[in-house]
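Trainee: I need the structure of the sequence given here:
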Amino acid sequence: MELSLRSRLRAGHQSAFGEIFDDHADALYGYALRTLGDWAAAEDVVSLTFLEAWRLRGKLLEDGGSVRPWLFGIAANVLRNTARAARRHRAAMARLPEREAVPDFTDELVGRLDDDARLAATRRALAGLRRGEREVFALCVWSGLDYAAAAEALGVPVGTVRSRLSRARTRLRGLAEEELAAVRRGAEPSGRSGQVRGDRVPAVRSVEGKGA
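Mentor: Sure, this is the predicted structure:
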């Protein structure tokens, strides 16, 4: 009898891991990129997710549907660890004496610069959300997981996913209104931790529209 994909994964069949990589790597990369805003870091998250999946393969239940929620749950944990490591790195760098900045004159493709700008603006808008709300928003709106799959990925009840997503949408609408009011006044948007100044209304509206 042919083994199921989950059974093959549990048994450590490399062909099974090749299948799930082909099927889910792009979606995981998109999830990590939107969360981190860094192309190289997103690639690292995908690699670490599959390394963790290999390490944790014995804990995967043999019965069940798609392994997508399982993979996204691992990715969510990797991203949490990445965020903690980044905070420790920033704290360590802040303790170092300042060095003279060296300008970077590297030419970049215009399309990539535009993508980076839009992505940075979206991440600034999401910075006002709690971590749980950001995770649910990223999984359900950006990565297309349904409530049940997101609940499985995060290890929380479906009702929690629904309530967090509802709060995320409400707070993003409020942020959009705040940004619009600031622009109408001709003032810089109010500062938030980890944010840079600029007109963020179009990006926030774009995010809100995706979650509608």
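Trainee: For the rest of this, base every contact and every neighbour count on C-alpha atoms.
Mentor: Noted.
Trainee: Contact partners for the closest residue to residue 172 other than its chain neighbours?
Mentor: Distances taken as Cα to Cα, 6 or more residues apart in numbering put residue 208 closest to residue 172, at 6.5 Å, once the chain neighbours are dropped. Contacts here follow Cα atoms under 8 Å, 6 or more residues apart in numbering; on that basis residue 208 touches 169, 172-173.
Trainee: how about this one, so we can line them up?
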Amino acid sequence: MSECLRARIRAGDPEAFAELYEEYARTVYNYAYRLTGDWSTAEEVMGDTFLDAWRGREQLDPDRGSLKPWLLGIATNKARNANRGTGRRLAFLARRPAVEPVADFAEETAGRIDDARRLAAVRRVFGRLRRTEREVLALCVWSGLGYPEAAQALGVPVGTVRSRLSRARARLRRLTDQQLADERAENATAHTEPQRRRGEQSDETAFAALPIQQITEASR
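Mentor: Take a look at the predicted model:
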């Protein structure tokens, strides 16, 4: 992104801002999707991000460099607002594939992962990370920001970004390993339990007949 374009955006040039949108709209959307876990919310976050960017264009530093950290910093705050009070942050990722291939994410955050089951486990446990951990992973891993740019986006020191990213990677590995261990235990139990006779019903028949959504809500 040239300094000339930055200056044009600061001056309120609609064509320059359109170029900015074309350059970073998908980046902002992908980032918002990973923080909210919902495509419609991500679209709202993306729209609000560029609206705020246009409104705050005069505050741009003319010599700051890339506009990507600036936009993702706005998106971070918008995603936080969208998630506040829902209690279901990123639960959507446990039920749907990621927008982009997960291999790149898994390689950076959980080491070299080749097993498809492990990749699925990473997606399922990602929503259990702390908000700050998800944000730093989304910025540094998915969005490709360096430590200084991520620090700018989050409004924190570079050292904080480094420590958060290290903790997030370590915690994600632990959660993924535990998820896989639990799944292996469940599979082992399923294979060793005797099959029921034809027509035999369990004591949980009534509960099993409930819609999946009711079961999910009842178990919370």
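Trainee: follow-up on the earlier one: now the residue nearest to residue 172 of structure 1: how far from residue 29 of structure 1?
Mentor: Look at residue 208 of structure 1 and residue 29 of structure 1: by Cα to Cα, to the nearest Å, they are 21 Å apart.
Trainee: ditto for residue 178 of structure 1
Mentor: Residue 178 of structure 1 sits 31 Å away from residue 29 of structure 1 when distances are taken as Cα to Cα.
Trainee: can you pull out the helices in structure 2?
Mentor: Ranges of helices within structure 2 are 3-10, 14-36, 39-55, 68-83, 102-109, 116-126, 131-137, 147-154, 158-192, 205-208, 212-218, based on DSSP state H.
Trainee: Out of the ones you listed, which is closest to residue 62 of structure 2?
Mentor: Checking these against residue 62 of structure 2 by Cα to Cα gives helix 3-10 as the closest, at 6.2 Å.
Trainee: In this structure residue 27 of structure 1 contacts residue 144, no?
Mentor: No. With contact taken as Cα atoms under 8 Å, residue 27 of structure 1 and residue 144 are classed as non-touching, separated by 9.0 Å.
Trainee: what about residue 187 of structure 2, neighbour count?
Mentor: Residue crowding around residue 187 of structure 2 was assessed by other Cα atoms under 10 Å; the count is 11.
Trainee: Could you measure from it over to residue 28 of structure 2?
Mentor: With distances defined as Cα to Cα, the gap from residue 187 of structure 2 to residue 28 of structure 2 amounts to 39 Å.
Trainee: and residue 153 of structure 1, what does it touch?
Mentor: 69-74, 76.
Trainee: Also residue 54 of structure 1?
Mentor: Counted by Cα under 8 Å, 6+ apart, residue 54 of structure 1 has contacts residue 12.
Trainee: Then the one 4 residues further on?
Mentor: Residue 58 of structure 1 makes contact with 10-11 under the criterion Cα under 8 Å, 6+ apart.
Trainee: Tell me the counterpart of it in structure 2.
Mentor: Taking TM-score structural alignment, residue 58 of structure 1 has residue 58 as its aligned residue in structure 2.
Trainee: Give me the most central residue, structure 2.
Mentor: With distances taken as Cα atoms, centre = their mean, structure 2 has residue 34 as the residue nearest its mean C-alpha position (2.3 Å).
Trainee: the more surrounded of residue 27 and residue 144 of structure 1?
Mentor: residue 27 (17 against 14).
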